[in-house]
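[1] 3D, please:
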Amino acid sequence: MDTSYFTIGMAGHIDHGKTTLTKALTNIDTDRLRAEKERNISIELGFAPLELENGVQASIVDVPGHERFIRQMIAGVAGIDLVVLVIAADEGVMPQTKEHLEILGFLGIERCIVAISKLDQVEQELLEIVEEDIKSELAGSIFEQAPFVYVDSLSGNGIIQLKKVISTELKSVEKRNSKGAFRLPIDQVFTVQGQGTIVRGTIYEGMIQKGSQLTIMPKGHRVKARQIQVHNKEVDVARAGQRTAINLGGGDKETIQRGDVLVNSDHFLRSKTIDVTMKFVDEIASPLKQRSPVRLYIGTSEVLGKIVFFDRNEMKDGSEEVVCQIRLEEEIVIRRGDRFILRRPTPVETLGGGWVIQPNGGKYRFGEKTIKMLQTKKAGTPEDLIQDVLSEQILLDKKKLIQLTSLDETEIDAAITAGLEKEMFIEPSSNKYALTRTLTKLKNEIIHELESYQEQYPMRQGMGKAELIQLLGKSYPKTFIDYCLSRLIAEDTLYKPSQFIAVSSFQPHLPKKWETRMKEVIKRLEDDGIKPEKWKEYIKETPLSEADANELSGYLLHTKQVYQLTEDILIHQSAVERALTDLKEQTGSSFKLNEAKDALGISRKYLIPLLELLDRLNITTRQEDVRVWN
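    Purely as a prediction, here's the structure:
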């Protein structure tokens, strides 16, 4: 049977027996600090393994209950799958119980067990009152249907029943993804004499092997997993859901801190601006104004920032869900869907919480357009998110898609496969993807640009491919333009004469505006036969500009109506044909210069360039002072 790994949080008011209950379940005292022993309160997170039936292994996180240690509490419950809410039978619901409940709700913890502790210290009548108090507090919350278990940690009363209920509840909890990229938010850093730096945390996703190369984000330090432990037992592999300690090679305790994230891939990006959706507490002490300072708790990070609203200038109560943005003072590493808590730095209070829509937010305008955009992103499926990114980035490989959508590799693979089948996405080059609609848009732009160019320059063969790519390269990657051109050529929409690109229906032609004048120029050139004038002489008495004359000469050369005799002289194709006929009739298999002169009756001014033209056309080959017909 496959082993399943889960993390269970112990939450509740100070002195309600969370640590004692953890010891009763696991036989481990999670208060390990001297100050914790002396003051009989939990200051730091405590951890203990809990073996359950059917191959289920759980890590219990004992979080501090005192209001001064709320940061540690949030860091502890951020990665849990199930919470045991501990409420003392002799006190009932207390202020910290309520705040912990709010935080758990905002963090999206869906499974809860209410453990009424210190059972042996109260009479049945008081127990009934406490139970009603708890039910009243949970009414209307996500934990309204949470099962109740009555326990006494000192006598052991109810401990076996609590284990059974935990096993039952965990059957409904979805397993964490061990196949994706590894991510472990660090909540503890310390050194061990002779071993170096150790970091601890709960693996959010993926798996890690001994010897793995890792990166500490957001700093980017490269380290190596020299040794891995799960609850003090050395292992070769640790998976999502497990509480893990890693001995880092290359890591320095002074440069690592709680809130850093250990990863094994480049799928994660640093961020200082995050788009979020959140709910606020029912009563805020005073209105939260636009750009107010806030303290963000996400994963194990605690970062100061400012809240930015796009549809209001202040928030007064928690009556609705709000899409907004948090701009941070420091970089963090998060993914879409990560849950967070927002607190006011001063006066200290919990404001609310929610989840990350987009880890790398942009700068948006105030107004309904931005709200609609964020709402669309919030509701988006993986395919929708990929579409959004590709709408802006055009062509991306899988790694970039993972980074920019903040989806994991499994989600990306499934969405790409589905999108390719639906012809929503295309794969222009190996493992690079684009939108089909972007391809259609680019096709239309290419055809439009070529048609506009052909209208402006009707005598040219088409537009230079390099010029077209340069023009479109401001908006599209070259690889994508090449792919699109290849598709258009394969579809016979375009054709490619030499280095040019043209619409298939296009043929170079004289512009209607100058057609009559240009035909007159061509006729004069043809009439001059093998003794043409300089090209500018044919143009100077016409209204054609120098640019028009250059376009015309280019057109005539490309269409082989004329040949370049010298740098400034063109000769008509019919004149060359007549000269060839005369030469072949009056010479043998080879001829010398004087024989050609006698046959054609022209001076060396025209004769030498004409014979060199025949060589260039591969009609003749010069061998010293003789030319041989090919």
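[2] can we go C-alpha only for contacts and neighbour counts from here?
    Noted.
[3] what ranges do the helices span in the stretch 301-450 of the chain?
    Along the stretch 301-450 of the chain, counting by DSSP state H, counting those that start in this stretch, helices occupy 368-379, 382-393, 398-405, 409-421, 436-456.
[4] helices and strands around the first one, which ones?
    Think helix 368-379. strand 321-333, strand 349-358 (3 or more C-alpha pairs under 8 Å, 6 or more residues apart in numbering; DSSP states H and E).
[5] can you pull the contacts of residue 143?
    Contact partners of residue 143, counting by C-alpha atoms under 8 Å, 6 or more residues apart in numbering, are 110, 111, 112.
[6] Name the nearest residue to the residue sitting nearest the centre point of the chain, ignoring sequence neighbours.
    By C-alpha atoms, centre = their mean, the chain has its centre lying nearest to residue 404, at 1.4 Å. Take residue 404 and drop its neighbours on the chain: the residue closest to it by C-alpha to C-alpha, 6 or more residues apart in numbering is residue 389, 6.9 Å away.
[7] who's in contact with the one you found?
    Listed by C-alpha under 8 Å, 6+ apart, the contact set of residue 389 reads 401, 404, 405.
[8] wait, what's in contact with the first one?
    Applying C-alpha under 8 Å, 6+ apart, we find residue 401 in contact with 386, 389, 407, 412.
[9] ok, now which ones touch the first one?
    The reference is to residue 386. Residue 386 sits next to 401, 405 when contact means C-alpha under 8 Å, 6+ apart.
[10] Residue 85 versus that one, what's the distance?
    39 Å (C-alpha to C-alpha, to the nearest Å).
[11] where do the strands sit along the stretch 151-300 of the chain?
    Ranges of strands in the stretch 151-300 of the chain, per DSSP state E, counting those that start in this stretch, are 183-185, 188-192, 196-202, 207-209, 213-217, 221-230, 233-235, 237-239, 243-249, 261-263, 270-280, 283-289, 293-298.
[12] what's the spacing between the last one and its chain's center?
    A distance of 24 Å separates the centroid of the chain from that of strand 293-298, by C-alpha atoms, centre = their mean, to the nearest Å.
[13] Not counting its own residues, what contacts that strand?
    The contact list for strand 293-298, computed with C-alpha under 8 Å, 6+ apart, reads 71, 74-75, 78, 302-307, 338-345.
[14] Please generate a structure for the following sequence too, so the two can be compared:
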Amino acid sequence: MKTCCVVVIGHVDHGKTAIVRALTGIETDRLPEEKKRGLSIVPGYAHASYPSGIVDFIDVPGHEDFIQAMVSGASGARAALLVISATEGFRAQTLEHLEIAAALGIDEVLVAVTKSDLLATAEREDRMAQIRHALTETLLVDVEMIACSALTGEGLESLHSRLEALITQPSQRVAPPDAFLPVDRVFSLAGRGTIVTGTLTGGALASGAQAQLMPPGVPVTLRGLHTRGEERETVQAGERVAVNLRGIAVAQIPRGAVLWSGGDYRPSLCMDVALTRPARGAPTLKHNEQVRVLLGTASTVAQVRLFKTETGGGTYAQLRFQKPIVAFAGQRAVLRRLSPQQTTGGAIVLDPQSTPVRPNDTLRIALLAAVTRQDISGVAANLARAQGGAFSLKQMARLMRRSVEAVQTAFGQRLISLGPGLVTTQGNITDCTFKITTALTSYHIKHPLEVAAPRSVLSGLKVNPELLTHAETVALEIGLIRAHGKRLALSAHDPVSLLTPDQHRRMSELEAMFANAALTPPRQQDLAQDALDRDLMALLLDTGKLWSLPNIALGQTIVCHRDALDAAAAQLRGAFPPPLSFSTSQARSALSTSRRVIVPVLEYFDTQGITLRTNDLREMAPDFAVPPPDAT
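    Have a look, this model is predicted:
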């Protein structure tokens, strides 16, 4: 069944409620005060059935004191029926209601000139011409005007015909991918409990389904759905609906709450928006100005932070709220001055879950421009630039007003997963790999005698950590870089080949010193401690010619030549063939060394399975080879 939601707007006392009653047979003024005062205070609801479907009417208050109620009712509408009294013509609230409808993105408008039966033919023609002239200064230059009367029935047939035509027209309103119901009424019924009502946008709601109410962020169950007085199993987007909730009390539901199902809607204190055409005669918004934001059924105060674009204009802004508010990307809002109360224009929510940035943040401005164009490649590129080369699929889906699955389908194989919900592109991986190799190249130039660079050289790269890990893995797999323990180096980097003849000679002298010392190695502090010797010692250790062994008990480290360790293992095997056991003291005597040396040597042999330790005794393993210690 096709439906269309139409908001009935216009100046107070111009006959909105009467024309709805004439069209539907339903009285929308329900409150005693409304009947007593003869004007609408809260939105009223009615519907009319046609062969093509159903039109739901929202009769909103026309008095300027009830603008919030008017916006609340109009926010879910697809079209508007503008009611203008033939006896009074175009008035202040006629214009303001039109401007609010435009700010809310309601472009389809029908004009009903009511009370036409009260004017003579010539007077009626003059009034129609006056109204037409007034409309030329709005967006409704060529709109059809239908003269009608709720009392005589004149023009109602034409109105019915135009209204039915709206049902079959495709909606141009932006909607979220999942069910989103701004709550406009909350009450309870005996035997049923909590009831909320609203105009559904986005996806469908189903009885028995789970949903969330934000705020306060409470999970609820949909006990039942009612629309137009009938119980329903499902309700489609665009319909007025009453939802019976389980899991929450009436007192827990604040004004402006949203019932949603299936999406990623979260309360936020900061939203990025595009400012729409300001209301006629309204003052220009100022940076840091406090305004009232009417968004869905919510009314709250926010600070306007204007972005500084290249043209110096204020096309984009951040709204920073005093309390969390829920919205979806593409949702329309109305902005009003606090004092004097006046509609200043509208806003389109671009990112409902933004973060505060400076007004001259060029990356954010570029992102918002791409979001405005709904340029999926541009949005992805700007998110990646702002977030170190990677971005969240949920964030991308939110900005593009699509589901995560739709975003993945749009990109095909171009998205590469970095972890749950985090993606990048091949171009970003290539850029990150280039940054890694550039950082390593720079380090190798500054420290040519070091075999590898500490991973900390990559910490200065402005790259997402998951992307950095992925790009590093790719670079290792293709042989662009190599790992040296916990350090990294370009595969082409060979510090030995960069030594001068004098450096080669000195390194050979140092190596010979340790080779000749066997298991009585010199202490490092006893060696010449100039910068070159330190670099050459580190190079000997990195290339595996010297090995570093810690003596944990003494808090010391000894350095031995690798041949000395091979010889020591062979010597111990000859002195204590398995399964003959030996003590640390016996091993020290067999190798003619000191306790300072034998303890770290045996502990290293233990860790490598060369010796098998039981309490204070050891025996040699049947087969062994001496591997080098782990490089650091």
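[15] Provide the contact partners of stretch 523-531 of the first structure at residue level.
    Contacts to stretch 523-531 of the first structure, defined as C-alpha under 8 Å, 6+ apart, come from residues 532, 533, 538, 571, 572, 574, 575, 576, 579, 602, 606.
[16] what about the corresponding residue of the second structure for residue 222 of the first structure, distance to residue 262 of the second structure?
    When the second structure is aligned by TM-score structural alignment, residue 222 of the first structure is paired with residue 219. The spacing between residue 219 of the second structure and residue 262 of the second structure, counted by C-alpha to C-alpha, is 12 Å.
[17] shared neighbours, these two?
    Counting by C-alpha under 8 Å, 6+ apart, the residues touching both residue 219 of the second structure and residue 262 are residue 211.
[18] Please, where are all the helices along the stretch 501-630 of the first structure?
    Ranges of helices in the stretch 501-630 of the first structure, per DSSP H, counting those that start in this stretch, are 515-527, 535-539, 546-558, 573-586, 593-600, 604-616.
[19] May I see the ones you listed organised as JSON lines, with mean neighbour count and distance to residue 162 of the first structure added?
    What follows is these, written out as JSON lines (neighbours: other C-alpha atoms under 10 Å; distance: least, C-alpha to C-alpha, whole Å):
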{"stretch": "helix 515-527", "mean neighbour count": "16", "distance to residue 162 of the first structure": "96"}
{"stretch": "helix 535-539", "mean neighbour count": "15", "distance to residue 162 of the first structure": "102"}
{"stretch": "helix 546-558", "mean neighbour count": "17", "distance to residue 162 of the first structure": "89"}
{"stretch": "helix 573-586", "mean neighbour count": "15", "distance to residue 162 of the first structure": "101"}
{"stretch": "helix 593-600", "mean neighbour count": "16", "distance to residue 162 of the first structure": "113"}
{"stretch": "helix 604-616", "mean neighbour count": "16", "distance to residue 162 of the first structure": "97"}
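[20] which one of those lies closest to residue 425 of the first structure?
    Residue 425 of the first structure sits nearest to helix 546-558 of all the helices of the stretch 501-630 of the first structure, at 40.3 Å, using C-alpha to C-alpha.
[21] what helices or strands is that closest one leaning on?
    strand 562-566.
[22] Just the buried positions in the strand it packs on, please.
    Buried residues in strand 562-566 of the first structure, counted by 16 or more other C-alpha atoms under 10 Å: 562, 563, 564, 565.
[23] so how far is residue 46 of the first structure from the last one?
    Computed as C-alpha to C-alpha, the residue 565 of the first structure to residue 46 of the first structure distance reads 93 Å.
[24] just to revisit the earlier point, what is the nearest of the contacts of residue 389 of the first structure to residue 142 of the first structure?
    Distance to residue 142 of the first structure, by C-alpha to C-alpha, is smallest for residue 405 among the contacts of residue 389 of the first structure, at 28.6 Å.
[25] Contact partners for the closest one?
    336, 358, 385, 386, 389.
[26] now these as TSV including distance to residue 33 of the first structure?
    Formatted as TSV, these follow (distance: C-alpha to C-alpha, whole Å):
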residue	distance to residue 33 of the first structure
336	36
358	39
385	46
386	47
389	48
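[27] from those residues, which is closest to residue 499 of the first structure?
    Distance to residue 499 of the first structure, by C-alpha to C-alpha, is smallest for residue 389 among the contacts of residue 405 of the first structure, at 33.5 Å.
[28] how about that closest one, what's its match in the second structure?
    The equivalent of residue 389 of the first structure in the second structure is residue 383 (alignment by TM-score structural alignment).
[29] With residue 233 of the first structure instead?
    If you follow residue 233 of the first structure across to the second structure using TM-score structural alignment, you land on residue 230.
[30] Settle this for me: residue 152 of the first structure is touching residue 120, isn't it.
    Yes: shown here, residue 152 of the first structure and residue 120 form a contact pair, counting by C-alpha atoms under 8 Å, at 6.1 Å.
[31] Name the residue in these two with the higher neighbour count.
    residue 152 (22 against 16; other C-alpha atoms under 10 Å).
[32] if I pick the counterpart of that one in the second structure, what's in contact with it?
    Alignment note (TM-score structural alignment): residue 152 of the first structure maps to residue 149 of the second structure. Residues near residue 149 of the second structure by C-alpha under 8 Å, 6+ apart: 19, 114, 115, 116, 117, 155, 156.
[33] mind checking the end-to-end distance for stretch 324-341 of the first structure?
    14 Å.
[34] how much space between residue 371 of the second structure and residue 398 of the second structure?
    Distance, residue 371 of the second structure to residue 398 of the second structure, by C-alpha to C-alpha: 10 Å.
[35] and stretch 592-603 of the second structure, how far from the chain's centre?
    Put simply, stretch 592-603 of the second structure sits 59 Å off its chain's centre (C-alpha atoms, centre = their mean).
[36] what's next to that stretch, contact-wise?
    With contact meaning C-alpha under 8 Å, 6+ apart, stretch 592-603 of the second structure is reached by 519-520, 549-552, 554, 558, 565, 584-585, 587-588, 611.
[37] got those residues as TSV, with distance to residue 322 of the second structure columns?
    Below are the contacts of stretch 592-603 of the second structure laid out as TSV (distance: C-alpha to C-alpha, whole Å):
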residue	distance to residue 322 of the second structure
519	73
520	73
549	61
550	59
551	61
552	58
554	61
558	63
565	70
584	72
585	75
587	75
588	75
611	69
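[38] From those, which land in strands?
    Using DSSP state E, 549, 550, 551, 558, 611 are the members of the contacts of stretch 592-603 of the second structure that sit in strands.
[39] re the thing from before, of all the contacts of residue 389 of the first structure, which comes closest to residue 506 of the first structure?
    For those, the minimum distance to residue 506 of the first structure (C-alpha to C-alpha) is 39.7 Å, reached by residue 401.
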